[in-house]
Structures are given as structure tokens and as C-alpha cells.
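>>> pasting the sequence and the predicted model now:
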Amino acid sequence: MLRSQSLKQPSRLARRQPASLQSRLSSSVRSTPTPASPRPSTSSRLLLGLSGAGALAAAAYTVSTWRDGFAMDAEPGKKGWETSPGAGMTTTGDGANGKGGLFHFKPHVFLWGRNSHGVTSPSSADSAASPASSSQTVKRPSIASPLSDLVLRDLALSATYGVAVDANGDVLQWGAGFQPSGHVERTVQGRDIVKVAATQEGKVFGLSKKGDVFVWAAEKEMQKVEGGKRAIGGIELPRSQEGAGWMWALGKGTVWGRGSNDRVETVRLGTDVKLDRGERFTSLSAGASHLLALTNHGRSFALPLCLSANSHGQLGVRSVTLLAPPHPGSSPTSGLSLRLEPDEHLNEMGWEKLPPPPKKLDPLLLPAIPPPTPSQPAPHMDHIPALPTTAAATTPGAESTGSELRLHPDPAHHAALERSIHFCTTLHEIPALRGVEVAELAAGRRHSLARLGGRMHGRVLGWGSNSYGQLGLGSTLSYPSIPAPTEVPFRRSAAYQGASRPNTLECVRVAAGGNVSYFVVEADDGKAVDLLASGQGQFGGLGNGLWAHATSPVRVKTVSGLREWNETTGKVESVGIKDVQAGDGHVAVVLDNAVKNPDGTTFGRDVFVWGYNEHYQLGTGKRSNLPTPQHLAPLPYPRLIESQVAAAGSKPVAVTVSKQEETISSGTTSPMPHKRMQLSPAVPSHATKLPRGAVVEEAICAGDGGSGVYWRIINP
């Protein structure tokens, strides 16, 4: 990866290997071998899935070390793939040359950040450790032992609990917000979940492979159902009828296939409108109080998590149905219908909050006041009239807004009803986006973003809270609340002013976390790829090196406009952005700069982090916030290669190569360490316990005060 636009910079292959190894490896990174080139050996093709700076060194030493029963690691210490027979080793059928080979995949899950509730350092059920006895923070990436040896479909970290989905689609939960012990436990089974969204409102949402959206309680105590019914706040709520009665006999139970776990109550969400034939949900995004869902036909839906879900207009929907009994496959027939109106005083000037005028002033500077009269002996000094009161506050019996509505007279019962999974079981289509094809939805803390597709491809709409300018609408629309979807004017941004103004601008990815929005923008048909950010800059979340807020999108220079030399095309091309994971106050960006060797091995997706770091969620080992993107140290994979070499009594080749790499620099003037965290690109999952044809890759996630790296199945 290059962080320079100069054509004189060396290629990626030349920068990432010692000079002594360049003569042993092909000088072409992306080009295919010429006809005169020898056919790769079986041992070189067995280095599938290796990533990092050591992958190239691995290709050179594989032949000599194959007799010792191990293959060189990709990143220093990373044991992604092994080629030595042993316990649990499986033989793959038919390798690239038809002779086959031996593989064994050893994944690991790394977590770091806030651990006051045992989220980033979970314990297993057979362990005596508890969240109270563990450290309050995990300063650097460390292996989560109960989750190791697992390839996941998804991972989500909340402030008080964690949620993961294993390769079979079963849900794992842990943390003090799940149960007091905080142990990792399997909860929802048989739903074939592919994606989860963890919220602080006591609910977890899951998207199944078939496109259904389910909800279940985050707390283990609330997941139990006794007698088929649950009473909360004096109101009896029926259990979901899915998986009961005649539906159980037709396959919803355990007679055919795997059924839902009876220990956990799950509710399948309905919709207020009928979906088209073949239409299903494909993505979920949750904010502090609202949930956004998108279908494969580009239709947008929203669901409130509590009565304040539309306080800033972030829901996009005002008429909602609450506390309706679930009816699988149809809309609710009864329930509480009300309107969740945004706070109408958010955009008004708070005159009543102005400080009083100073007392010691020259009388000539004071405004003229009328002289005292018998009817008013004391002159009126308040020249600012009070704001008029609303009709709802003055008229008895007036209709209350959603924020004033009480579901139960008792506050405890009211809070329990809001946290119940039956609070709202209906996804409501966003009226303003009806008929508009949406390609991506992202929910921030109290704002929402929609990236459009179809004929309006590349345009972005934003609505909801705009107190810090997180909608990116500019200074002319710097209102605290924008309840209607409004287009983000990228061309008016300061990032595209001046002589270098591009002809075309298209947004290809959006992300939202906390009070910051992120936009991946391609200019002039992909000739330049920029990352823009807008919103709260108090903790460095904008990544532009400043601590000020930005009402208009600003460029994150460190990861924007990156260019590199492509040996195949003979041109300098832009470096894309593979993923943007925005947490509540920090962000992690993965570049799309993986290198593919002639023998098929790939490595090298660089990771940058910046933003809020009070809980060590950036993984730098320090607690200071970062206003600019920064690399991380390589993941601490167990160095099993060194122990195998020592046991075999041969020379530790891995250690020798590692020391050689430590003596060279990155080849650029920018602070880019040669040894840094790099995620492995997509690799086939040979001889693992995964479905046939599954492809896995290393992924990173950013949550509320925590972060994680795991191996993810990209085609579940």
C-alpha cells in the first residue's frame, strides 16, 4: 500500500519484503505467470489463506521446510493454515494439480476495549472467572479463548454484552448484560441467523438466511417463557406462536430439521405492508433507539426500540403500532396505534436559556424603559417574550405525543414494557422513501443515512439528529433536527473545491457511528477514492487531525486519494476501501490493497483506527484519543511455528525472517511500520467443519467501547 501519489514510488511487492528475498520471488504481483515460467509446485499452492508481510517469505521457504511438517506463516506469528498432519487434520481432495494436500484451519477471535461487563474478555461456563474479577479494560488485542477455534458469520459488541453467530447460524451471547456470570452460552438455535444487531434497549435483532428478521431478549432471564405466556407490567403478552401446534408437526419443530430452541423466545417481525414475491430483508442497522432494515428490492423499513425512537426524526416514520400480538406471516390485527412526533422545540432558539444581562453597565447603554406608573410601579425589564406554549400543554385532554405517553402508571412497569421484545413487532416502511430504490442503510446514534441505487446511484440522503452536523448538509442547514430525508451535497464540500474539482462524484459506501457519518466517495469513475466524514470531532472521530465539529463532509487525508502501481496493467491505480466499521465513538477502516502472488497466495489488507479511546478500544495500548488514522501492531497469534521448529531440531527459519524484516523500513516517508496489522483476504475453507464451498476472510468490528477481529464466512 502506498500513501503517495508519486509515480516514482516502488511497487507493493518491493516494499514489503527484504532485499535478500526479492531475487527469490517473482517481481510481478498481479500478473499471471508467463508460459516460460515453471508450474508452481504442490507445496507453494498449499499456502492458501496466508496474509501479511511474511507470506512472500513463506513461499520461498516452503519447499525446504515441507519435510519438517510445517509451512511458513503469513503475518509474523499468524497460524491461519497448517500443512502438517495431526489431531483433527483432514485431507483435502484434489488440490490444484490433482494430487491433494493436507490442511487444518485454526481461527482465533481477538477482542479488546471496555471489559467492565466482561465483554472483551469472556469466560467459558467451566471457568471460575467472572467479569467482576477480570480487568476493567483490555488494552491490546487478545484472544477470546471461549470463542477461539470458531469461524463466525457475524460479531456485535454492545456496552454490556456481546453477540456472535457461529458457522451453523446459532447465536452465542456473553457478558454481564446477558447473565451475571457473563459466560459464553448458546442461545437462539435453528434460526439460521447470518447477521445480528445488538442494542441497549434490551433487544437483539437477527437476520436469517431466508431474509426473516427475528428479535429476542438480550438478558437471559427475560428469554425464558413459562406456561406459554409472559406478564410484564400487569399486561399479559402472548408467546410467539411460531414453532407451536400444527406448525411444529410441519417442520417448525424438531421432527424435520432443526427447530427453534424452546428455552429462548424469539419473535419474527412483520411488516405494515405486504412484501413482493421473492422480496426479503438483506441488512440490519441499529442506532440508540431505532432500527433500520433493507430488502433486496431496495425498500426501507424502520422500527422503534422505545418511545423516544423519533425524538429527532431519525425513525422516518411517525405512525407506529405497539404491543401487538405476533401473527407469523401477517400484519398485526390489534395493538396500540400512535404517532411518535419529533420534538418540535429542537430547532427553536432557546431564548429562555440565555444568561442574564450583566448588572454593572453604563446606564446610557441600557435600553430605554418606560417610567413607573401606579399600575406598574416596577418597570418590566424582560424585553425577550417567552415562547408560546403548545396546545397539548395548555388544553385539558389534548392528544399526547409519543414522548409523553405512558404505557403503564408504574415507571418500572413502563420501562419493562419498553424493553420487552413485544414492544414493537412490526417493521414500518419509511413513507418518504417509498418508491425510491435504496442500496444501503446506516443508523447512527440518533440519525440515519440512505445510499441510493438504481438511476440515483451514488446519492445519499440523511435525516434525524444534526446537532453536530453529522448529516453533512452544510452550514446552511445546521439545524439540530432534520426530520425529512435530505440529500447530502458532496459537491459543496470543502474537500472538492478549487481547481481539482472532479467531474463526477458517487458514494459507494456509508457508515454511521455515534454522532459521526462516513462516506466512501469515488471521483471521476473511480480514479480517486476518498473517505469523507462529518459530525462530532470532539474526540477525533473525523480523522482530519482536528478536534472541531464539521457540518460539511471533510476528507480523511490519510486514507483518501491513495494510489499504487499495478504491475499487470502498468498503471498507477487507486487504492479502494474495503470496509468501514464505525463504533459509538471510534472507527476502523480496512483498505482494499491485498496483494495476490503468482502462486495464488494473497495477503495484506491494511487496517487504520482513530477516534475515541477512553476504554482502549483502538487497541494501541494507550488511552489517548486519536484525530488521525493509525496502524496497529500485528495480531498476537500463537507462535506455534517456532515451537514446531524447535521440537524438530531444525533451524528456526521463522525467527530469522522476522528479524530480517524488523531491520528494514516501509520504504516511504510516512509513518507506516513494516510490521502491522493486516487482515487476510477471502480464502477457501478447505477441510474445515464449514459447509462445502464456504469462503472465509478476516474481518474487524467496532462496537460500543470495544473492538474485535474474527474469521468471517462471506457466503453463508
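The structure has been received and is ready for your questions.
>>> going forward, measure contacts and count neighbours with C-alpha atoms only.
Noted.
>>> tell me who's in contact with Leu2.
Residues in contact with Leu2 (Cα atoms under 8 Å, 6 or more residues apart in numbering) are Gln9, Arg12, Leu562, Arg563, Glu564, Thr668.
>>> most surrounded residue in these?
Arg563 (24 neighbours; other Cα atoms under 10 Å).
>>> how about the contacts made by the closest residue to it other than its chain neighbours?
If the residues on either side of it in the chain are set aside, Arg563 comes closest to Ser574, at 4.3 Å by Cα to Cα, 6 or more residues apart in numbering. Counting by Cα under 8 Å, 6+ apart, Ser574 touches Gly526, Lys527, Ala528, Val529, Gly561, Leu562, Arg563, Glu564.
>>> now those residues as a markdown table including secondary structure and distance to Glu221?
Supplementary listing: those in a markdown table, determined by DSSP: H, G, I helix; E, B strand; the rest coil; distance: Cα to Cα, whole Å:
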| residue | secondary structure | distance to Glu221 |
| --- | --- | --- |
| Gly526 | coil | 51 |
| Lys527 | coil | 54 |
| Ala528 | strand | 51 |
| Val529 | strand | 48 |
| Gly561 | coil | 50 |
| Leu562 | coil | 50 |
| Arg563 | strand | 53 |
| Glu564 | strand | 54 |
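>>> let's bring in a second one:
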Amino acid sequence: MLSHTVLRASRRGLRKVHTAARARLGRAEVTVGTVAATLALGVTAYGVLTSSEIYNDAESANTKTETTLRSLEPTTVTNVDGNSVLQTVGWGTNRSNVLSLDAAEGADIVVPTSLRFLEGVALRDLALHGHHGACVDARGDVYQWGLGFFGGNDHAGNQRPTRTLKGKNIIKLQATDSRVFALSSSGQVYVVSAKHNKVSSAGISGWLWGERGDSDAVELETAQKLVWGEKIVDLAAGRDHLLALTSSGRTFALPVTLKANSHGQLGFRKIDIPSPSSKERIAGELTPLAVVDPYANASRFSRRLSTSSSDDLRPVSESLRGLDDSSIHWSNRLFEIPALRSVRVAGIAAGARSSYARSDNGRVLAWGANDHGQLGLRNTVLGDTVTVPTEVVFPHDTSCTSVAAGGDLAFFSTEKRDGTGIVTTELYACGDGRYGGLGNAIFTSAQATPARTRAVSGLLEYSEANGNLQPISARALSVSADGHILCTLDTRSRAGPGGGGMDLLAWGNNYEHQLGNGKRASVAVPESVVAKPGGARYMLHEMKAREVRDLQGKVWGRYVKVEQVAYAGMGTSVVYWKLV
């Protein structure tokens, strides 16, 4: 056996030798863990980080300027072992103080840096929007922060995360511009305002139900009753709509605002909402603009003149016009998507204006906006709106294992088995690749045919347990609404003795340093995230933490199993410790 073999990588990221293809490695020296004797045949296992140090541009307690953030020398953050204090690391823009609570607003954090307000905590989930952030601590309570939440610089002295939902045992969050959606372990879905002035102090300590103001949380109900034992198990939020999946494979959708069905992303038109002045409900329709006015995007030369008034072409029915859709009470009911009632759905994803559902047999249905080809329907659909769930076609004998979406991008993780029993995995992408988000080395504004993402597709390694080649697949994929992606490769499950880390790759939009490479140029091919420019590649680990605290600073548990998870927010990237 060979160990401690040193590979030198090229500048543009992770070059790996395997039997199927060559992928690219980031610029770094890496140490490869124990590999099988078949290395001579060209099968190479991923290595693990030899150094136990993670570097960052540390910020001082009184940092107020971008210059100070940029000029500090890298310092050691932590050693990855059970005796270490848990550190959450982030980089990208500090727009609205979402990453750093006391640093200057708008200052960019150009390399992975410790986020002090999350020190010593392990989270259940994290959601970062453009101007506000939210997380669930170990106790299952929701905290919110950011200038968008506090209302601007007038509240600069009160930037600590504020607890806004307590005692609900929350396990998952989704955020939009005006709301935060929280899913409890028992399947209830709660809506909390993204504005601090719409959350009362009474609501922080114990929600006052029954008030008609914006001072409490709203628990969503389903328009169609759930069967005995059925509960909601997953959420996915777009810009103006929310998808929900139940344990029985049923799919529901919620109109978040009046624009929720602008491109048919809801999968239905008829809704009803509570009346602001009575206990009755108001029925109405949200019609896609392309249905109301098929010539909306046509030039004046080719546009058919209409004798109807402009009001007749509005996509919102008369009964819904004039209502305030900024309130969390505006819509409180999830509606089942009619076209999916006979489909058992295993996974959901939501882009900004599009929706995706993966069935339990590996098929994918997509609907909503298609102006960048983000539905992956190839050239079979030419319009920019698809109102009915339509199947995404993959190569023969290929099944989809997961779907991820964000903004105008969508990714499909697939696997294919040949006659030898060897499984190969591929990652396909479609949509808006102007910032390199497709990962295929091409910058293009529209990609309707799912394109193979390089460096993370077709990877194989030898498994001594199985006696054959096994795929290296994407363990997790986080897609930001601004067009950058963080991909965690499962290089830990078969790493062998001394292994245990997972490679973290990033690509796409980098205008706000969200790739963490110290540059602003966008990257069209997946490359390794490095702990500092020119340093070793960043590896994600799991361990038993000696101590886990909640966001009140109280010890929640000891010797708890946690793992590092990468999250791509709007202009930001974060690696945090998550409870396993």
C-alpha cells in the first residue's frame, strides 16, 4: 500500500486521476490517504487535509472599516477535534451585516473567516437572505438578525441575533424577502416576519395566538386534509412561492405574494385567502402573465393590439387587488398541486420562479419560469412559462437521486448502472450560466439542455469492501439565488484509516467574494475552496463535540455528534456545524 503521496494541482482546481475521466484540482498540495494497490491502474482516492489548522482573516472586536477586514494577517481559528470550540466560518459580502454583526456594512470578507456570534454553537439549520439572516439553534428556537431585520443602521447598537420563535422544535428554515418559514419536527409550518418591528416582545417569549396584527407567527394549514399520520417533512422557497412535501409524497404550494404565480410556478391558479375584515375567506385567481397576455414580451412591431383596458390584462383577479401581501397573515393555506396528486414525490426544489419535484422512481417534473432554460426541458418547450409539471428527460437508464435549485439555476444528481454493476454518477445543470454557474467551462445566458458539470461528474474510486469501483458523488449541493454554488463531495465514506474529510468545491458568481478565493472573477469550473489563498484545500469533517451551546450561551449538550455543512446564501458562503 502507498500512503502520503503528494500531488501537485493546477491553478484552476482539483485534478484527479480515475478510470473514467480527468477532473481538475485546486491549486494546492494535498496529502492522499491510504489507497488500494490498484493505484497502479490509475485509480486514486481523495486525500485528507494534513494540517489541522484552518486560517482566516480575523477581524478585531472593534472592526468598523473594510480596510481593516482586508489587511489583517491570517490566524489560526481552530483544530478539528472533539476538544475544539465549534467555529462557524463565512465569506462574501457583509451586506446588511448578515455575516459580521459589528463590522462595517458592505465590507467584503474575502477568505474564510470565523463568525464570532456563532462561536461554540451547532445549528439545526441556517437561512441567509440578501438583507436578513435566520438560524435554528440546538434547542429548536429560531433567531433572526441583519439590518434588513432590525430596520437599518438606526439599530446598529442592537445587532445580536434575536429569538423570534421559541418552543416549537424547529428543524428546517426557508427565507424570502419578507418572511421566514419554519418547519417543526412534528410537521407544523410557521411563518415569521423578516422585519423586527413586526415581531412583538410578547411574541419572542411566547406567541400570542389570535391577534390579527403582524405581532405573532402564523401556523399554516392545508386546504386538503392530511391523512392519519401524514405530516409535512420538507420545504423549498422561491422568490414569491413556497413548496411543501408530506411524508406520503404529496406536494403542496403556498402563494407568498401576489407575484407567486407569475410564471405558473404554483401549479394552480385558484386560491383563497383570509379576509382582513371578517372571518370569511376571499377566493381569487393568480394567472400567469403569459396566459393573460401572450404578447407581453413581444416587440411593438409584432405585438397584437388589444381593445381591452390594461386592467383586464392584470394577472390578479379583481377580488385580490388592493390587498396587502406583505403581511404574514395574507395567505395562510397550502394548496395541493392537482397535477401531482397521482405522483409520489420524494424530493422538491424551488428556484426563484420555478418548481421541481422528484418522484420516488427517479423521474423529475419541472414547471414555472423557463426564460433561461432552467426547467431543463431541452428544445421541446420554447416559451418562457410552463404552467403544467413537465418531465425532464435524462439519458437512457439514468435516474435522478436529488434536485437542487436557486435563482435561475437547477441541478440534477443522477446515477446510471451498467451491466457490470458499476454505478456512475453525473451532475447536470441548466439555466442561467452567465456567471459560470453551470460548471461546464462556458458562460451562457440560457441552457435548456441539462449540461454535464465538470470535475464533479463521473468520479470513481476503488472500494476494498465491494471489490470494485464505486462512485464519488455529491453529498450535498447548495445553490444561491445569486448564481454561486457550493458542492460537498462524499470523499469520506470510503476514505479508510486516517481519512474523514469531505472536499468542498465552489464555482459561479464571485462578484462579492462568495467563492472565498480572494478574487472577484467568476469561475465556470468547480474548484476547491481553500482555507487561505495558496493554502491547503478546505475539508469538511464530523466529530463528537465536547460541548454544544445554544444562542443564549447555555450548554445544550455534551459529546454531541456534529458535522460541517456548507451553505450558499445571497452573496455569502458559510460553513457551520450541524447537529447530526
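Arrived safely, thanks for sending. Note that the structure is a prediction, hence the values are computed from the model and not measured.
>>> related to what we said a few turns ago, in TSV: the contacts of Ser574 of the first structure, plus distance to Glu487 of the first structure.
Output for these, formatted as TSV (distance: Cα to Cα, whole Å):
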residue	distance to Glu487 of the first structure
Gly526	21
Lys527	24
Ala528	22
Val529	20
Gly561	24
Leu562	27
Arg563	29
Glu564	32
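>>> name the SS class of the most centrally placed residue in the first structure, please.
With the centre of the first structure defined as its mean C-alpha position, the nearest residue by Cα atoms, centre = their mean is Gln581, 4.1 Å away. Recorded secondary structure, Gln581 of the first structure: strand (DSSP: H, G, I helix; E, B strand; the rest coil).
>>> now which residue in the second structure aligns to it?
Using TM-score structural alignment, the equivalent of Gln581 of the first structure in the second structure is Ser478.
>>> wait, that match touches Ala566, no?
Yes. Ser478 of the second structure lies in contact with Ala566 (Cα atoms under 8 Å); the separation is 7.2 Å.
>>> what do those two both touch?
Leu486, Cys487.
>>> tell me the spacing between the residue nearest to Arg563 of the first structure and Ile430 of the first structure.
Distance, Ser574 of the first structure to Ile430 of the first structure, by Cα to Cα, to the nearest Å: 36 Å.
>>> what's the answer for Ala682 of the first structure, then?
Counting by Cα to Cα - Ala682 of the first structure and Ile430 of the first structure are separated by 35 Å.
>>> and Gln9 of the first structure, by the same measure?
Taking Cα to Cα, one finds Gln9 of the first structure at 49 Å from Ile430 of the first structure.
>>> and if you look at Pro485 of the first structure?
10 Å.
>>> so which of these two has more stuff around it?
Pro485 (20 against 17).
>>> how about the more buried one, what's its partner in the second structure?
The alignment partner of Pro485 of the first structure in the second structure, by TM-score structural alignment, is Pro389.
>>> contact partners of the helix or strand encompassing that match?
For Pro389 of the second structure, the host element (DSSP states H and E) is strand 385-392. With contacts defined as Cα under 8 Å, 6+ apart, strand 385-392 of the second structure is touched by 263-265, 267-268, 288, 290, 339-340, 363-371, 375-377.
>>> any chance you could map the helices in the stretch 51-200 of the second structure?
Per DSSP state H, counting those that start in this stretch, the stretch 51-200 of the second structure carries helices over the ranges 66-71, 147-150.
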